[in-house]
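> quick one: sequence plus predicted model below, questions after.
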Amino acid sequence: MRATTKIAALSAASALALTLSACGNDDTESTIDDAQTTAGDTMSEATDTMGDMMGGGDGVTTVDDVFGSACDAIPQDSADQGSLDGMVDDPVATAASNNPLLSTLATAVTEADLVDTLNDTDAEYTVFAPYNPAFEALGQETLDAVLADQEQLTDILTYHVVGERLDRDGILDGGTLDTVQGGTLEVTGSGDDIQVNGATVLCGNIPTANATVFVIDTVMMPE
């Protein structure tokens, strides 16, 4: 009888020990899982913060991010206001006016009375900027007529402007972009080979004080 009682007591003690051990393992695993989750969240936050510090995710670029075959045509002397280094600190209308590739565009912006709007440093833009030969391709008669019609000119120019700042990845991400004019642009391609409504990006990711600029080879016409 005593032996039976002792065996029963030992069995109960063993069962209790196993139960406590199992509970301890669950608590330990839960603690490890919580720690891993916290560490993962912290790493993700750190990555996001680092990305923001490096300009990733906000459309802000640096001269090191610029790409495209026509970038070599931009003045290389960093002291030149029309160079990439010179454009960085100027708002986009001023930056375009200093760039020899964009002198006709700068004239058009002035004629449309959009200088102050585009130079607003409280706003951010993505600008698809036709270079001079793109305007020349319209023909002098057509170009003169467009420059003389402020309403039509404003419609055309604002069709080249997106009301948020995007880099190359940003414009490729959605495939379509809403313009300030109200129409949409279709972006296709990848890497350094990008088209916007069929216009080829000749030099992209150009940084200015309030915009990221993509020089294109065609004046895009809104419907």
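Everything's here; your move. Residues are numbered from 1 along each chain as shown.
> use CA for all of it now, contacts and neighbours both
OK.
> in this structure, which spans are helices?
2-53, 84-87, 92-98, 103-111, 115-118, 132-136, 140-148, 150-158, 168-174 (DSSP state H).
> run through the neighbouring helices and strands of the fifth one.
Contacts defined by 3 or more C-alpha pairs under 8 Å, 6 or more residues apart in numbering; DSSP states H and E place helix 115-118 against helix 92-98.
> so which elements touch the helix it packs on?
Other helices and strands packing on helix 92-98, by 3+ C-alpha pairs under 8 Å, 6+ apart, are helix 84-87, helix 103-111, helix 115-118.
> go again using 10 Å as the cut-off
In this structure, helix 92-98 makes packing contacts with helix 84-87, helix 103-111, helix 115-118, strand 125-130, strand 211-216, judged by 3 or more C-alpha pairs under 10 Å, 6 or more residues apart in numbering; DSSP states H and E.
> hey, which strand is longest across the chain?
Among the segments of the chain that qualify as a strand by DSSP state E, the longest is strand 199-207.
> tell me, how many residues neighbour residue 80?
Using other C-alpha atoms under 10 Å, residue 80 is surrounded by 15 other residues.
> same check on the one 3 residues further on?
The burial count assigned to residue 83 is 21, neighbours taken as other C-alpha under 10 Å.
> okay, one more to line up with it:
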Amino acid sequence: MKKLGTVLMLTVIIIASSFTIKPTSVHETKVDADIVDLAISQDFLTTLVAAVKAGDLVDVLKGDGPFTVFAPTNDAFAKLPEGTVESLLKPENKAKLVKILTYHVVPGKVMSSDLKNGQMAKTVEGSSVKVTLKDGKAMINNATVTAADIEADNGVVHVIDTVIMPPM
């Protein structure tokens, strides 16, 4: 029985590692997965995954793209006022959730080297986000990019430390 448990655990680790981020250089990472599967494979993006599922955006983000996604971490969602995430995940708030999530997506593949200080990037939601480059860091509105250029099969993900909100 103990041997079976060990074999099962090793199998889970092998399967999980097939989606784990694999560095290809200091700044770039490439994974053999689409944006959704990439997010699913990362423990620090579980809230984002739940929100994408609640907003029925899985099929869109599994599409051909390319997409650039500014992906807020679980800690970023935790910064929101208490009860916000739970409220947004309710079916009656789906339109607001989709508006927020699509504000985190820019059409096309925008690598960090493409970003310019003061640049405005139009999001899928329709509004624009502002790029600020300062002291070697990139910011999207008030969110700092903590990991950049994580390439997926259908675009690129930049991890951010704050949920950015569209004009409401």
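Noted; the coordinates are in hand. Computed from a predicted model, the values in this text were never measured in an experiment.
> grab the nearest non-local neighbour of the residue positioned nearest the centre of structure 2.
Residue closest to the average C-alpha location in structure 2 (C-alpha atoms, centre = their mean): residue 71, at 2.5 Å. Taking C-alpha to C-alpha, 6 or more residues apart in numbering as the measure, residue 71 of structure 2 lies nearest to residue 159, with 4.7 Å between them; neighbours along the chain are not counted.
> if we can go back for a sec, residue contacts, the residue opposite the residue nearest to the centre of structure 2 in structure 1 once aligned?
Per TM-score structural alignment, the equivalent position to residue 71 of structure 2 in structure 1 is residue 129. Residue 129 of structure 1 makes contacts with 96, 101-102, 105-106, 157, 160-161, 201-204, 213-220, as judged by C-alpha atoms under 10 Å, 6 or more residues apart in numbering.
> buried subset of those residues, written for ChimeraX?
Restricted to buried positions by 16 or more other C-alpha atoms under 10 Å, the ChimeraX selection for these reads:
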select :96,101,102,105,106,157,160,161,201,202,203,204,213,214,215,216,217,218,219,220
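> before we move on, the earlier item: the residue nearest to residue 71 of structure 2 maps to what in structure 1?
Under the pairing rule here (TM-score structural alignment), the equivalent of residue 159 of structure 2 within structure 1 is residue 215.
> measure that match to residue 142 of structure 1 for me?
Noted for residue 215 of structure 1: a distance of 21 Å to residue 142 of structure 1, by C-alpha to C-alpha, to the nearest Å.
> before we move on, what about residue 213 of structure 1?
Counting by C-alpha to C-alpha, the gap from residue 213 of structure 1 to residue 142 of structure 1 is 25 Å.
> try residue 38 of structure 1
Here residue 38 of structure 1 is placed at a distance of 63 Å from residue 142 of structure 1 (C-alpha to C-alpha).
> still on that earlier bit, how big's the offset between the longest strand of structure 1 and structure 2?
If you overlay the two and look at strand 199-207 of structure 1, the average distance to its match in structure 2 is 0.6 Å (mean C-alpha distance after the TM-score superposition for structure 1).
> before we move on, the earlier item: any chance of the helices and strands packed on helix 92-98 of structure 1 in CSV, plus distance to residue 197 of structure 1?
Supplementary listing: the helices and strands packed on helix 92-98 of structure 1 in CSV, determined by distance: least, C-alpha to C-alpha, whole Å:
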stretch, distance to residue 197 of structure 1
helix 84-87, 25
helix 103-111, 18
helix 115-118, 22
strand 125-130, 11
strand 211-216, 10
